[in-house]
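Chemist: I would like to see how this sequence folds:
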Amino acid sequence: MRIGLITPEPGHPLLADTTALLEPEHTVVALDPVSAGASAGNTLRSLPLADVYLLKSRTPEALDLARHLEERGAPVVNSAAATALVQDRTAMAERALRAGLPFAATRTVGPLAAWAAVRELAGPVVVKSRRSRRGDLVARADDTAALRALARDRPEEPVVVQEYAPNNGWDHKLWAIDGQVFAALRRSELSPEGRGPTRPLPLDGLPAGWEDLVREVGAVFGLDVYGVDLIDTGAGTPLIVDVNAFPGIRGQAGAPRALAELALRRGGGAGAG
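Modeler: Model (predicted):
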């Protein structure tokens, strides 16, 4: 079987470990979204398709390349449409809330400076770039002065705003690959101390129902490989604050094998060695 990796970083630990499991019985090829996308209408059209592609990039070039491959009939994990959906935090929140998921209430306010100039905060809020991407804005503003300081740094950034939900300062980082769930704890980047190290979290340490909730997120968004950020507000039900397509899932035993098995299943092949 031939497996394609849509990524500028084929040496990423998750991809490298997955490739090692797939080779030498299968062929794994990497497509850089920028260089491959530039030739999508010419060189790529004349090349044989891989049996399946893993979309480990969320850049516009990567999404364009994934759409091109899908139009030619290739399966792509995750699909370009599902990946694009969770990049738009407005669309993400709307889809989640319509589906009844416990997602943080999210307001879309447009360019940050224009909104901050007329807004007086009565309590802390979380300000996020509307478009999820590497280096995007995710910050807590406790008062109007802090909000306007954020606006000075990124005045034209289109943002969404979520009310800050009091919690213990730790994010539950949960990931899923084809229904298999992995978990860790990480001190929140919104805590006063800033983001801290990631701690392993055994699944039997999760509250009842959380694994099922993570799988439900995948069904709602049409994702096979994804991350869900949950916070425990002490109210009994966790609060979903973000969903990510094809995150790194670093340091999770079993994740490369789960990804290799998913690639072979979606490509129609046998199990990984």
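
Chemist: make it CA atoms for all contacts and neighbour counts henceforth
Modeler: Noted.

Chemist: in which helix or strand does the closest residue to Ala183 other than its chain neighbours reside?
Modeler: Distances taken as Cα to Cα, 6 or more residues apart in numbering put Leu174 closest to Ala183, at 4.5 Å, once the chain neighbours are dropped. For Leu174, the enclosing helix or strand under DSSP states H and E is strand 170-177.

Chemist: how far is that strand from where the chain is centred?
Modeler: Here strand 170-177 shows a centroid-to-chain-centroid distance of 11 Å under the convention Cα atoms, centre = their mean, to the nearest Å.

Chemist: buried set for that strand?
Modeler: 170-177 (16 or more other Cα atoms under 10 Å).

Chemist: now the other sequence, so there's something to compare against:
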Amino acid sequence: MHRHLKLGVLAEARYLEQSQPAGLIKELEARGHAITIIDPQQNFYLMGNDDWFKGQDLLIGRGRSWGLLALLNWAEAAGKTTINRQGAISAVHNKAQMSIALASSGLPIPQTYLGAIEQLAGSIAREAYPIILKPIFGDNSRGLLVVNSPEEMRGIDWPEPVALAQRYFRTDGYDLKLYGIGSDIWAVRKPSPFNKIADGAESKEGLTDLTPELQDLGRRCGSLFGLELFGVDCIETEHGVLIIEINDYPNYTNVPDASSHLADFVERRATEVAQS
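Modeler: Predicted structure coming up:
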């Protein structure tokens, strides 16, 4: 039996109506824990005044706005435990930093380039197309653009000085998502935002078999970035499973009893903090 906890949930307004953190909040409250919701955009804070997180056993962050990251950093500087840590969220928010870390660690990713559009157009081999362009600080698939040729690349008016360019693989219409809660991993297939599912095809959406290889891949990604709650976007290709992106604290779509698993993890972490 866990003692009743005082927990702060830092969440941007756009996330509060989503399945997470709403499901976790509901589950924690059902277990008798006191939850304080902290929206960085709905309050102001005096530097040096820690009253906004005093008395909290730990803080849970859902979002990646600059305000939310600043508050996580503030709490951590005062010795508070946070899930996820500010540095871990920032490392996957910056897609270039994330891709560099994945490539340097030998984890499987598509060919990925970084540069100004004119340099990418003149340097990427024609046979590497199609290419998908990504903003450095993209979020929820916003700003993604599939480019089919060097000529098309040259005509793009990209809004940023540089772009992340990744070889694009057509699939059967589904992406593979690995969800992580601590060391526990689930594998889920979900419709791709770019690859059309064949008309009349039987749905492959939902929980799928977690092989030892996928479990290891998910755990390595979480460990690499120091993430405790995370998702790994993958595609299945003739070259094997390739990692497209890592996300902090996702919605855990199609993970059975996700909110209960999340609440269990939060309780365990709070117990570890109390005993440390």
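
Chemist: what's the TM-score here?
Modeler: The pair, once superposed, lands on a TM-score of 0.84 when counted by TM-score structural alignment, normalised by the length of structure 1; 260 aligned residues with a Cα RMSD of 2.7 Å.

Chemist: before we move on, back to that, so where is the strand holding Leu174 of structure 1 in structure 2?
Modeler: Aligned by TM-score structural alignment, strand 170-177 of structure 1 falls on residues 174-181 of structure 2.

Chemist: mean deviation, that stretch versus structure 1?
Modeler: Here the mean offset of stretch 174-181 of structure 2 against structure 1 after fitting is 1.2 Å, by mean Cα distance after the TM-score superposition for structure 1.

Chemist: which residues sit against that stretch?
Modeler: If you take Cα atoms under 8 Å, 6 or more residues apart in numbering as the criterion, stretch 174-181 of structure 2 is touched by 185-192, 195, 197, 204-205, 214, 218-219, 222, 228-236, 250, 252, 261-262, 265.

Chemist: show me where the stretch 51-200 of structure 2 has helices.
Modeler: Assigned by DSSP state H, counting those that start in this stretch, the stretch 51-200 of structure 2 shows helices spanning 66-77, 86-93, 95-104, 117-123, 150-154.

Chemist: could you identify which of those is most buried?
Modeler: helix 86-93 (a mean of 20; mean count of other Cα atoms under 10 Å).

Chemist: average offset of that one relative to structure 1?
Modeler: So helix 86-93 of structure 2 averages 0.5 Å relative to structure 1 (mean Cα distance after the TM-score superposition for structure 1).

Chemist: Leu28 of structure 2 and Leu5 of structure 2, how far apart?
Modeler: From Leu28 of structure 2 over to Leu5 of structure 2 the distance is 9 Å, taken as Cα to Cα, to the nearest Å.

Chemist: how about Trp186 of structure 2?
Modeler: In terms of Cα to Cα, Trp186 of structure 2 sits 27 Å off from Leu5 of structure 2.

Chemist: that older thread, out of the helices of the stretch 51-200 of structure 2, the one nearest Leu242 of structure 2 is which?
Modeler: helix 95-104 (10.8 Å; Cα to Cα).

Chemist: can you tell me what sits against the longest helix along structure 2?
Modeler: In structure 2, assigned by DSSP state H, the helix with the most residues is helix 258-275. For helix 258-275 of structure 2, the external contacting residues (Cα under 8 Å, 6+ apart) are 2, 5, 20, 23-24, 27-28, 57-58, 81, 181-182, 252.

Chemist: just the buried subset of these, please.
Modeler: For the contacts of helix 258-275 of structure 2, buried by 16+ other Cα under 10 Å: 5, 20, 23-24, 27-28, 57-58, 81, 181-182, 252.

Chemist: for the counterpart of Leu147 of structure 1 in structure 2, what are its contacts?
Modeler: If you follow Leu147 of structure 1 across to structure 2 using TM-score structural alignment, you land on Met153. Contact partners of Met153 of structure 2, counting by Cα under 8 Å, 6+ apart, are 117-118, 120-121, 147.

Chemist: just tell me the aligned range of stretch 58-72 of structure 2 in structure 1.
Modeler: When structure 1 is aligned by TM-score structural alignment, the counterpart of stretch 58-72 of structure 2 is residues 52-66.

Chemist: thinking again about what came up before, now distance to Val28 of structure 1 too, for the buried residues of strand 170-177 of structure 1, in TSV please.
Modeler: Formatted as TSV, the buried residues of strand 170-177 of structure 1 follow (distance: Cα to Cα, whole Å):
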residue	distance to Val28 of structure 1
Trp170	37
Asp171	34
His172	32
Lys173	29
Leu174	27
Trp175	24
Ala176	22
Ile177	19
